[in-house]
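Q: build me a model:
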Amino acid sequence: MPTQWGDREARRRDILEAGRMLLRENGIGELQMRGVAQRAGVGLGTVYTYFATKEALYAAMYAERLDRMLAEIEPELAAADDLGELFVLIATAYRDVYAEFGKELDVLSLVGRKDDLDPATADQLVMAAGRLLAALQSFGSRLGLEEPELALVVLWSTVVGLADHFTSLRRHMHSYTWDQAVGMAARTFVCGLLPKDVRYESR
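A: Down below sits the predicted model:
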C-alpha cells in the first residue's frame, strides 16, 4: 500500500528502505540522494527534509541496523552463561553488520564526535551503539568479569578486527575459515578475561 500523504513516519521508513536497497546493491560510493528519492518514489527535496546529507541518511540506517542486531542477539544474551559461545555469537552477528556498514563508518568513533551529524541523527546512532554496548557490558558483569569495561574494549576491538579481516581480500591470505578463527579468538579471549576459577570448554 502506498504511503499516505502526511504520514511522516512512514515516509521516513520509505526513504530508509530505499537507501538500504541502494546500499546493498551498489555500496556507499553509489549511494546518492537523487537515487534514494527515485527509489522511494518521492521528490529530492522530500529526502532532504528528513536527512540533510548522505552521511545523515547513512548514519540513520546504521543505527537501525545496530538495533536490529541487538534484537537478534538479545534473547541469547539474556539466557547465555558461556562467554565463549557469546563471543562467537557477537562476532558473527557483527561481521554481517560490518560488511554492510562498518567498512565505511566506525560507529564508536562517532560517539566522540557526534556534532558532525545533525543532532537527531547523531543521537539516534549514539543511542543505538550505547544500547548494544551496554547489553554486552551487562553480560560481562553478570559472568563476573573483574573489569567488564576493559573486557568490552578488548572484545569489541577483536570483533571489529575479525570482521574487517574476513570481509576483505585478506581472507584469501590463509586457509583458515571464519569458524576456526573466531573459535580461537573466543578461547583466547575467555582464558584471558575470566576469573581463574572459571574454565572455558570448547564445544
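Q: only C-alpha atoms for contact and neighbour calcs from this point on.
A: Will do.
Q: quick one: buried residues of the strand or helix carrying L162?
A: In this assignment (DSSP states H and E), L162 forms part of helix 148-166. Within helix 148-166, the residues scored as buried using 16 or more other CA atoms under 10 Å are 148-149, 151-152, 155-156, 158-160, 162-166.
Q: name the helices or strands packed onto the very next helix or strand once past it?
A: Downstream of helix 148-166, the next assigned helix or strand under DSSP H and E is helix 178-193. On a contact count with 3 or more CA pairs under 8 Å, 6 or more residues apart in numbering; DSSP states H and E, helix 178-193 meets helix 83-97, helix 148-166.
Q: please state the offset of helix 178-193 from the chain centre?
A: 20 Å (CA atoms, centre = their mean, to the nearest Å).
Q: what of stretch 11-22?
A: The answer for stretch 11-22 is 18 Å, by CA atoms, centre = their mean.
Q: buried stuff in that stretch?
A: Result for stretch 11-22 [16+ other CA under 10 Å]: buried residues R11, R12, D14, I15, L16, E17, A18, G19, R20, L22.
Q: now tabulate the residues you listed in TSV and tack on distance to R170 and secondary structure.
A: Shown next, in TSV, are these (distance: CA to CA, whole Å; DSSP: H, G, I helix; E, B strand; the rest coil):
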residue	distance to R170	secondary structure
R11	40	helix
R12	37	helix
D14	36	helix
I15	34	helix
L16	31	helix
E17	31	helix
A18	31	helix
G19	28	helix
R20	26	helix
L22	26	helix
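Q: and this one, so I can compare the two:
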Amino acid sequence: MRRTSFGLGYRCGVETTAWGDAQARRRDILASAEDLLAESGYAGLTMRAIAVGAGVSSGTLYQYFDGKEDVFVALMAARLETLRTTLDGLDRTVGIAGLLREILPQVRELWRLFGRSAQQWESKVLAGGPRGRRAVTSATVFRRMARALERALHETAAASGQTLVDHPATAYWVWDSLIGLADDIVHGGSLQARISAARMVDFATETIERGIVATP
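A: Predicted coordinates for the structure are as follows:
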C-alpha cells in the first residue's frame, strides 16, 4: 500500500473504483500521473504508465484525457486552484511575511513536482498549433491564482496599516521570489552555506515584505 501525492488518500495495486464513478476514475488517473511525475519527471509521464498506475486500460484513459500534456495541465491546474483557495481563506492579520510563510509549503510542493518538468512541457505544449489550448488553460489558471495572491497581499497590508508599492508586476515578482525560495528548499541550496531552511524562509519572506511595502 502506498500513499499518493495527489492528496486522495491511500491506493493499492488492486482496482477499487466503481466503473460508473467517473469522478473517482479521473482522480485515480491524476493520482497515478502525479506519482509518476514525482518519481520520474515529465519524461516518465507516459499514457501507458499512467493507465497501469490507475488500474485502467489505455482506451479508458483516453476517454478522460487526449494525452500526457492534458494530464500535466490538469495536475498543475489543480495545484494552482488549491493554492488560490488557500489564499482566499487565509487570515489577513498575520502580516505579509506570515502570509507568504503560510502558502510556501504549497508553492514548494508545486515546484518539486512541476519545476524540473517545465522546460520539457513548454517545448511541447507552448509551441502553439493544435496544442495551444493547453497553454491557454494553464495561463488562465495561473492568472486567476496571481490575482488571488495580489488581493491577499493588498488586504493583508491594509490590515497592518501598510500600503504596497503600486506596480502591476508586484504579485508576479512575489511569486517568482517564492519560486526561487522553493527551489532553494527543494535542492538544499542554503544548507551548503550552513543556513537552515527555517532561517532562510524567515529571511526571504521578511525581505519580500520590505521589498513590496511602500515607504512613507
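Q: superposing both, give me the TM-score.
A: The TM-score (TM-score structural alignment, normalised by the length of structure 1) is 0.78; 191 aligned residues with a CA RMSD of 2.8 Å.
Q: follow-up on the earlier one: let's have the helices and strands packed on helix 178-193 of structure 1 in TSV, adding distance to M69 of structure 1.
A: Formatted as TSV, these follow (distance: least, CA to CA, whole Å):
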stretch	distance to M69 of structure 1
helix 83-97	7
helix 148-166	14
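Q: how about the ones you listed, which one is nearest P75 of structure 1?
A: The closest of those to P75 of structure 1 is helix 83-97. By CA to CA, the value is 11.4 Å.
Q: counterpart of the closest one in structure 2, which residues?
A: Alignment note (TM-score structural alignment): helix 83-97 of structure 1 is matched to residues 96-110 of structure 2.
Q: that stretch vs structure 1, average offset?
A: For stretch 96-110 of structure 2, the mean distance from the matching residues in structure 1 following superposition reads 1.9 Å, by mean CA distance after the TM-score superposition for structure 1.
Q: hmm, who's touching that stretch?
A: Stretch 96-110 of structure 2 is contacted by residues 76, 79, 83, 86-87, 90-92, 153, 156-157, 178-179, 182-183, 185-186, 201-202, 205-206, 208-209 when judged by CA atoms under 8 Å, 6 or more residues apart in numbering.
Q: what's around D197 of structure 1, how many residues?
A: For D197 of structure 1, the count of nearby residues is 5 (other CA atoms under 10 Å).
Q: report the longest helix in structure 1, please.
A: helix 54-79 (DSSP state H).
Q: structure 2 now?
A: helix 132-159.
Q: may I see the buried residues of it?
A: With burial defined by 16+ other CA under 10 Å, the residues of helix 132-159 of structure 2 counted as buried are 134-135, 138, 141-142, 145-146, 148-150, 152-159.
Q: these two touch, right, R48 of structure 2 and T60?
A: No. With contact defined as CA atoms under 8 Å, R48 of structure 2 does not count as touching T60 (11.1 Å).
Q: which ones are touching the counterpart of V153 of structure 1 in structure 2?
A: In structure 2, the residue matched to V153 of structure 1 (TM-score structural alignment) is Y172. Contact analysis of Y172 of structure 2 by CA under 8 Å, 6+ apart lists A146.
Q: equivalent analysis for H154 of structure 2, please.
A: T163, L164.
Q: show me what it aligns to in structure 1.
A: By TM-score structural alignment, H154 of structure 2 lines up with S141 in structure 1.
Q: and if you look at E34 of structure 2?
A: Looks like E34 of structure 2 aligns to R20 there (TM-score structural alignment).
Q: before we move on, what about L181 of structure 2?
A: Checking TM-score structural alignment: L181 of structure 2 goes with L162.
Q: centroid-nearest residue for structure 2?
A: L110 (3.3 Å; CA atoms, centre = their mean).
Q: separation between that residue and E150 of structure 2?
A: Using CA to CA, to the nearest Å, one gets 19 Å for the distance from L110 of structure 2 to E150 of structure 2.
Q: likewise T137 of structure 2?
A: 20 Å.
Q: whereabouts in structure 1 does stretch 194-214 of structure 2 align?
A: Using TM-score structural alignment, stretch 194-214 of structure 2 pairs with 175-195 in structure 1.
Q: check what contacts the matching stretch and list those residues.
A: 83-85, 87-88, 91, 144-146, 151, 155, 158, 162, 166, 199-200, 202.
Q: ok, now stretch 59-79 of structure 1?
A: Contact partners of stretch 59-79 of structure 1, identified using CA under 8 Å, 6+ apart, comprise 16, 19-20, 86, 89-90, 93-94, 97, 101, 121-122, 124-126, 128-129, 131-132, 135-136, 139.
Q: same question for that stretch: list its buried residues.
A: Neighbour counts over stretch 59-79 of structure 1 (16+ other CA under 10 Å) mark 59-67, 69-70, 73, 77 as buried.
Q: that older thread, report the separation between the match of V153 of structure 1 and R194 of structure 2.
A: Distance from Y172 of structure 2 to R194 of structure 2, by CA to CA: 29 Å.
Q: next one: R11 of structure 2
A: 39 Å.
Q: can you check T46 of structure 2 too?
A: In terms of CA to CA, T46 of structure 2 sits 39 Å off from R194 of structure 2.
Q: the two: which has the busier surroundings?
A: T46 (16 against 9).
Q: with adjacent residues omitted, what lies nearest to that one?
A: Leaving aside its chain neighbours, T46 of structure 2 sits nearest to K68 (6.3 Å; criterion: CA to CA, 6 or more residues apart in numbering).
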